[in-house]
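J.: Provide a 3D model corresponding to the input given below.
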Amino acid sequence: MASSNSITEPSPKFQLPTRRSIMAEAKAASPAPEWLSPRNAALCNFQKLVAELMGTYILVFVGCGAALTDKIQRLNMLGIAIVWGAVLMAAIYALRHVSGAHFNPAVSIALAVVRKFSWKEVPMYILAQVLGSTLASLTLRVLFHEQGNIQPIVNQYSDPTSDLEAIVWEFIITFILMFTICGVATDPRAVWSELH
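T.: Coordinates of the predicted model:
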């Protein structure tokens, strides 16, 4: 018979499992899936590149197409902005699970800098993105061939804008884009991260 003065060890506190602990246990318990063979990994990488190419193509085709349509039917700046936002949102929802939905070399490079993306994949992603945007631009050139004021050059900004001003604009806009993406997609406290 135990004495009444003996001290019993406290039982450990019960803690509800978190999403991360459940996922960690599931990964530890399951062996590597069969579909993760080298051949299937190469196919998966190819799918990522096709997703980046198609996403960039769709984004540039619809967004720049809206800007070109404005010259014909006066869509106005708000309409163009809504089109860009809607097509970007649709492309992200459609392709994020395949490739991460970067659609911009600046995004791929910035995510690699913050170690959320592999540097080995950056060159192929950039190649797919540049190819997708080039194909979209060529498609728009063919479709709007009667519109004579389309200039098939890289720096198609208005005349009163200098090269330096264009670079500053691009830097600021790309910074805002990356600030938003890093806040939404890479911060574990973000709502988007909790959903995926």
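
J.: okay, CA-based contacts and neighbour counts for the rest of this
T.: Will do.

J.: who's in contact with stretch 101-109?
T.: 51-53, 55-56, 59, 91-92, 95, 117, 119, 122, 125-126, 129, 174, 178 (Cα atoms under 8 Å, 6 or more residues apart in numbering).

J.: repeat that for 7 Å
T.: 52, 55-56, 92, 95, 122, 126, 129, 178 (Cα atoms under 7 Å, 6 or more residues apart in numbering).

J.: From the residues you listed, pick the one nearest residue 113.
T.: Here the nearest of the contacts of stretch 101-109 to residue 113, counting by Cα to Cα, is residue 122; it sits at 10.5 Å.

J.: That closest one: what secondary structure?
T.: Classification of residue 122 by DSSP: H, G, I helix; E, B strand; the rest coil places it in helix.

J.: what does the helix or strand hosting residue 176 contact?
T.: Take DSSP states H and E as the rule and residue 176 turns out to sit in helix 163-181. Here helix 163-181 makes contact (Cα under 7 Å, 6+ apart) with residue 107.

J.: ok, the contacts of stretch 101-109 vs residue 76, which is closest?
T.: Nearest to residue 76, judged by Cα to Cα, of these is residue 56 at 23.1 Å.

J.: Which parts of the protein are helices?
T.: 19-29, 38-73, 76-99, 105-113, 122-143, 163-181, 191-195 (DSSP state H).

J.: count of residues packed around residue 118?
T.: Residue 118 has 13 neighbouring residues, counting by other Cα atoms under 10 Å.

J.: which one is it nearest to, not counting chain neighbours?
T.: residue 112 (5.7 Å; Cα to Cα, 6 or more residues apart in numbering).

J.: Run a quick neighbour tally on the one you found.
T.: Neighbours of residue 112 (other Cα under 10 Å): 16.

J.: so it makes contact with residue 119?
T.: Yes: using Cα atoms under 7 Å, residue 112 is in contact with residue 119, at 5.7 Å.

J.: and this one, so I can compare the two:
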Amino acid sequence: MRKLLSEFIGTFALIFAGTGAIVINHESGGAITHPGIALTFGLIVLAMIYTFGDVSGAHFNPAVTTAFAVAGRFLWRDVPGFILAQLGGAFAASALLRSLFPGDQTLGATLPSGPPMQSFVLETVLTFLLMTVILSVSTGAKEKGITAGIAIGAVIALEAMFAGPICGASMNPARSLAPAVVSGHLQSMWVYLAGPLLGALLAVPMCSAIRGPDCCDFADNEPKTEL
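T.: Here you go, the predicted model:
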């Protein structure tokens, strides 16, 4: 229950701060700016990793949880509970933002600005790069663990900075699904469900090919997802 609560609160914080920055940017006439929104996403992930990384592994993302399970770093029996906790946190955050800003149309939902397939490819590649970083910095020497939050938060901010205006740079099905459902903007939702999941799964064999089988296989079969 402590792990599930950590995933709930961490995902809540991610959606509340990240999509909240988008909403407040609209409400304030652009006071936060696009770089500010990108940094908000990166910084909240960084903070939540250091807050909950030693409790739940700080996934906050159904695609990450699934990829960890495929990589052998997380028990499959725990996957449904983690995903439900993440979705619960995301929907709670979007519901709260709706109550605070009832006039906002999208609540920070991710919507393609061009062809859906363009955003699908972007989301796949972005999540592939993110998951590759996560798999690389969440294992190995203790020093890498200390800097994991910085590396992961930085890559999220970087990807949101350059790809956000086109696809929204979701990289997270929970981040896209909650505001879309609460605001009623479900068009092109397949992009933000399938793209991040595919990208995260593609990172698993790539990590194994580059770093060897130890990257995605642990002899003691214990989940080692702490960041």
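
J.: TM-score for the pair, please.
T.: After superposition, the two chains reach a TM-score of 0.68 (TM-score structural alignment, normalised by the length of the first structure), with 146 aligned residues with a Cα RMSD of 2.2 Å.

J.: quick revisit: so which of the contacts of stretch 101-109 of the first structure comes closest to residue 85 of the first structure?
T.: residue 92 (10.6 Å).

J.: Contacts only, for the closest one.
T.: With Cα under 7 Å, 6+ apart, residue 92 of the first structure has these contacts: residue 101.

J.: okay, and stretch 181-200 of the second structure goes to which residues in the first structure?
T.: Following TM-score structural alignment, stretch 181-200 of the second structure has no partner segment in the first structure.

J.: what's the burial count for the aligned partner of residue 142 of the first structure in the second structure?
T.: Under the alignment (TM-score structural alignment), residue 142 of the first structure pairs with residue 99 of the second structure. For residue 99 of the second structure, the neighbour count with other Cα under 10 Å is 9.

J.: How much space separates residue 99 of the second structure from residue 93 of the second structure?
T.: With distances taken as Cα to Cα, to the nearest Å, residue 99 of the second structure is found 10 Å from residue 93 of the second structure.

J.: Next: residue 75 of the second structure.
T.: Counting by Cα to Cα, the gap from residue 75 of the second structure to residue 93 of the second structure is 27 Å.

J.: Tell me, how many residues neighbour the nearest residue to residue 148 of the second structure once chain neighbours are set aside?
T.: Leaving out its chain neighbours, the residue that sits closest to residue 148 of the second structure by Cα to Cα, 6+ apart is residue 137, at 5.3 Å. Residue 137 of the second structure has 22 neighbours, counted by other Cα under 10 Å.

J.: Check residue 64 of the first structure too.
T.: 18.

J.: Show me what it lines up with in the second structure.
T.: Checking TM-score structural alignment: residue 64 of the first structure goes with residue 19.

J.: nearest spatial neighbour of that match, skipping sequence neighbours?
T.: Residue 19 of the second structure sits nearest to residue 108 (Cα to Cα, 6+ apart), 4.7 Å away.

J.: is it true that that neighbour touches residue 21?
T.: No: in this structure residue 108 of the second structure lies outside contact range of residue 21 using Cα under 7 Å: 8.2 Å.

J.: Just the closest of the contacts of stretch 101-109 of the first structure to residue 28 of the first structure, please.
T.: Closest to residue 28 of the first structure, out of all of the contacts of stretch 101-109 of the first structure and judged by Cα to Cα, is residue 95, at 27.9 Å.

J.: give me every residue that touches the equivalent of the closest one over in the second structure.
T.: When the second structure is aligned by TM-score structural alignment, residue 95 of the first structure is paired with residue 52. By Cα under 7 Å, 6+ apart, the contact set of residue 52 of the second structure is 6, 58.

J.: Centre of the chain to whichever helix or strand residue 164 of the second structure is part of, how far?
T.: Residue 164 of the second structure belongs to helix 148-167 when assigned by DSSP H and E. Mean-position distance between helix 148-167 of the second structure and its chain equals 10 Å (Cα atoms, centre = their mean, to the nearest Å).

J.: what helices or strands is that helix leaning on?
T.: helix 33-52, helix 116-137 (3 or more Cα pairs under 7 Å, 6 or more residues apart in numbering; DSSP states H and E).

J.: The ones you listed into TSV, with extra columns for distance to residue 200 of the second structure?
T.: Output for these, formatted as TSV (distance: least, Cα to Cα, whole Å):
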stretch	distance to residue 200 of the second structure
helix 33-52	17
helix 116-137	5
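
J.: Could you check how many residues crowd around residue 25 of the second structure?
T.: Neighbours of residue 25 of the second structure under the rule other Cα under 10 Å: 18.

J.: If you drop the residues flanking it in sequence, what lies closest to it?
T.: Residue 25 of the second structure's closest residue in space is residue 32 (Cα to Cα, 6+ apart), at 5.2 Å.
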